[in-house]
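In: Structure here, sequence nowhere to be found:
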């Protein structure tokens, strides 16, 4: 279902080699072009809403060469921050051969694990993302599928081709893509994961992030071939987040107050 729109932007193969089991990633050109066209449109709209349309630092359209180089540079930076990533064995113009990490993606872990596990792992990821942002960098794409956990509890960060210097909008993208990626979970696990991530990151969701989550979640199922249950969960969880934001803003009280004044 909608396979041509899948978010995976590259060809991935797992093979046996002298180094052991390896993952070979061949970089695609077409899908990232489409994704970053959407990214830059969203960036334009965001700058427009913030009255900073001439601000160009948020726009980002990495070339194929830059995406490959980002994978290498990111590992050098992240290793210094204590963030684990698969080692690169070799690379060519548009291909990277890296260490194969045996384990579950964090999204799979959330589906199968307990609420306590979901909270703990999500909090660890939120703390790591905060460290990366404080160091001046951003992933741009921070979905739960881009993390994998080994049986020993070590969490590895995958897919670093969009890793770049931090801006306000790129940091926002990290938070939004993470939260959107877990909306298809059951409500208890989704809200637990969001709470854990933001506890680790050090702050709650902002109104701007909630708005982008609501918008992006409506098109997200097209990319992941989600089933009926996941799509239903996504809609329900997005609505729950919106309701919570309304409570936080006391909009309901304000509306009631205005209504009572009009009646007087």
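Out: Cool, got the structure. Fair warning: this is a prediction, and the values are worked out from it, not measured in the lab.

In: From now on I want contacts and neighbour counts done on CA atoms only, so please keep to that.
Out: Fine.

In: could you point out which element follows the longest helix along the chain?
Out: Identified as the longest helix of the chain according to DSSP state H is helix 228-249. Remark: after helix 228-249, the chain's next helix or strand is helix 251-263, criterion DSSP states H and E.

In: contact partners of that next one?
Out: If you take Cα atoms under 8 Å, 6 or more residues apart in numbering as the criterion, helix 251-263 is touched by residue 246.

In: Quick one: distance of it to the chain centre.
Out: Remark: helix 251-263 is offset 38 Å from the chain centroid, using Cα atoms, centre = their mean, to the nearest Å.

In: how about it: buried residues?
Out: Of the residues in helix 251-263, none count as buried by neighbour count, 16 or more other Cα atoms under 10 Å.

In: Ok, stretch 157-168 next?
Out: Quick answer for stretch 157-168 (16+ other Cα under 10 Å): 157, 158, 159, 160, 161, 162, 163, 164, 165, 166, 167.

In: contacting residues around it?
Out: 57-58, 62, 66-71, 74, 83-86, 133, 136-141, 146-148.

In: Do me a favour and get the end-to-end distance for that stretch?
Out: 22 Å (Cα to Cα, to the nearest Å).

In: what's the answer for stretch 153-160, then?
Out: Termini of stretch 153-160 sit 21 Å apart (Cα to Cα).

In: Stretch 158-171 now?
Out: OK, stretch 158-171 end separation, Cα to Cα: 18 Å.

In: if we can go back for a sec, sort out which of the contacts of stretch 157-168 are buried, if you could.
Out: Using 16+ other Cα under 10 Å as the burial test, these include 58, 62, 67-71, 74, 83-86, 133, 137-141, 146-148 as buried.

In: Next step: the residues you listed restricted to strands.
Out: 137, 138, 147, 148 (DSSP state E).

In: can you pull the contacts of the last one?
Out: By Cα under 8 Å, 6+ apart, the residues touching residue 148 are 101, 103, 104, 105, 106, 155, 156, 157, 158.

In: quick one: which of these is nearest residue 232?
Out: residue 106 (20.7 Å; Cα to Cα).

In: what number of residues lie near the closest one?
Out: 25 (other Cα atoms under 10 Å).

In: Quick one: the strands in the stretch 51-200 of the chain, in order.
Out: Using DSSP state E, counting those that start in this stretch, the strands of the stretch 51-200 of the chain run over 88-91, 95-99, 104-105, 137-138, 147-149, 155-157, 164-165.

In: Next up, a structure to set beside the first:
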């Protein structure tokens, strides 16, 4: 697993392909798997760096496990270490692309599915942290959430309202977002307070469309 912490060489690129690079992790694809490796940061104290990578990796791995147990179709995790996670690679198209190509009816259909999916996550106390169309993949008619790197387990309504805010900023379609909220409220018993917090912050101008 340690070799995954470096970008693959030319000779190895056909086996392990770098497909993404975020603020704290490299994302590789190898066969039918994704390997997400949290990089060591030279500007951090070594002990703090190791602790942060271990804690964040563990939290993300726990989120994937809990989602799978709850029937939420996130990537299936195969294994993880203190700084890396190996998980299923999901074939499909990101909803951000689908929305650009779809009419209003199709957008509302997908938006409703997104609302149901978020409700199921909030039921188990999981806030995604970046619940945007770019982090949702459609595969064989099923919407599957990816990238739990910013996830957090929380009972705070404000944290859950932040997930609604990210989707509001991402969706850019009022009708579709209204459908998203309707389905979310229909599936989650504490949704009224979450939506109230979201709307309060929206009125204050805290949320803007991207």
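Out: Yes, it's here. Given the structure is predicted, the values throughout are model-derived calculations rather than measurements.

In: Quick TM-score on the pair, please.
Out: The TM-score (TM-score structural alignment, normalised by the length of structure 2) is 0.70; 171 aligned residues with a Cα RMSD of 2.7 Å.

In: hang on, the earlier thing: quick one: which of the buried residues of stretch 157-168 of structure 1 is nearest residue 117 of structure 1?
Out: Nearest member of the buried residues of stretch 157-168 of structure 1 to residue 117 of structure 1, counting by Cα to Cα, is residue 157, at 18.0 Å.

In: Going along the chain, name the helices of structure 2.
Out: Counting by DSSP H, the helices of structure 2 are 46-69, 95-101, 104-123, 157-171, 174-187, 191-203.

In: Take the ones you listed and write them to JSON lines, including distance to residue 36 of structure 2.
Out: Shown next, in JSON lines, are those (distance: least, Cα to Cα, whole Å):
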{"stretch": "helix 46-69", "distance to residue 36 of structure 2": "9"}
{"stretch": "helix 95-101", "distance to residue 36 of structure 2": "21"}
{"stretch": "helix 104-123", "distance to residue 36 of structure 2": "22"}
{"stretch": "helix 157-171", "distance to residue 36 of structure 2": "23"}
{"stretch": "helix 174-187", "distance to residue 36 of structure 2": "30"}
{"stretch": "helix 191-203", "distance to residue 36 of structure 2": "31"}
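
In: So for residue 19 of structure 2, which of the ones you listed sits nearest?
Out: Among those, helix 95-101 sits nearest to residue 19 of structure 2 (Cα to Cα), with 17.5 Å.

In: State the span of structure 1 onto which that closest one is aligned.
Out: Under TM-score structural alignment, helix 95-101 of structure 2 corresponds to residues 106-112 of structure 1.

In: What number of residues are in the vicinity of the nearest residue to residue 115 of structure 1 once chain neighbours are set aside?
Out: Nearest residue to residue 115 of structure 1 in three dimensions, chain neighbours excluded: residue 189, at 6.1 Å (Cα to Cα, 6 or more residues apart in numbering). Using other Cα under 10 Å, residue 189 of structure 1 is surrounded by 23 other residues.

In: What residues does residue 189 of structure 1 make contact with?
Out: So residue 189 of structure 1 contacts 110, 111, 115, 118 (Cα under 8 Å, 6+ apart).

In: Roughly how far does residue 73 of structure 1 sit from residue 245 of structure 1?
Out: 38 Å.

In: same thing with residue 194 of structure 1?
Out: Using Cα to Cα, residue 194 of structure 1 is found at 14 Å from residue 245 of structure 1.

In: between the two, which one's more packed in?
Out: residue 194 (24 against 17).

In: corresponding residue for the more buried one in structure 2?
Out: Checking TM-score structural alignment: residue 194 of structure 1 goes with residue 177.

In: who's in contact with that match?
Out: 108, 111, 167, 168, 171.

In: Contacts only, for the spatially closest residue to residue 166 of structure 1 that is not a sequence neighbour.
Out: Closest residue in space to residue 166 of structure 1, ignoring its immediate chain neighbours: residue 137 at 4.2 Å, by Cα to Cα, 6+ apart. By Cα under 8 Å, 6+ apart, residue 137 of structure 1 lies in contact with 163, 164, 165, 166, 167.

In: Quick check: the farthest pair among those?
Out: 163 and 167 (11.7 Å).

In: now for residue 166 of structure 1: what does it line up with in structure 2?
Out: Using TM-score structural alignment, residue 166 of structure 1 pairs with residue 155 in structure 2.

In: If you could redo that for residue 65 of structure 1, that was the one I meant.
Out: So residue 65 of structure 1 corresponds to residue 54, using TM-score structural alignment.

In: Confirm residue 35 of structure 1 sits in a strand?
Out: No. Under DSSP: H, G, I helix; E, B strand; the rest coil, residue 35 of structure 1 sits outside any strand and is assigned helix.

In: That one - how many residues pack around it?
Out: 15.

In: and if you look at residue 21 of structure 2?
Out: 13.

In: Now do the same contact list for it.
Out: Residues counted as contacts of residue 21 of structure 2 (Cα under 8 Å, 6+ apart) are residue 27.

In: Same check on residue 32 of structure 2?
Out: Applying Cα under 8 Å, 6+ apart, the residues near residue 32 of structure 2 are 88, 89.

In: now do residue 208 of structure 2
Out: Here residue 208 of structure 2 is in contact with 168, 169, 202 (criterion: Cα under 8 Å, 6+ apart).

In: sorry, back to before: please identify which of the strands of the stretch 51-200 of structure 1 is closest to residue 128 of structure 1.
Out: strand 155-157 (10.0 Å).

In: So the alignment partner in structure 1 of residue 38 of structure 2 versus residue 71 of structure 1, what's the distance?
Out: Using TM-score structural alignment as the criterion, residue 38 of structure 2 maps onto residue 27 of structure 1. Per Cα to Cα, residue 27 of structure 1 is found 11 Å from residue 71 of structure 1.

In: just residue 202 of structure 1 next, same as before
Out: If you go by Cα to Cα, the gap between residue 202 of structure 1 and residue 71 of structure 1 works out to 27 Å.
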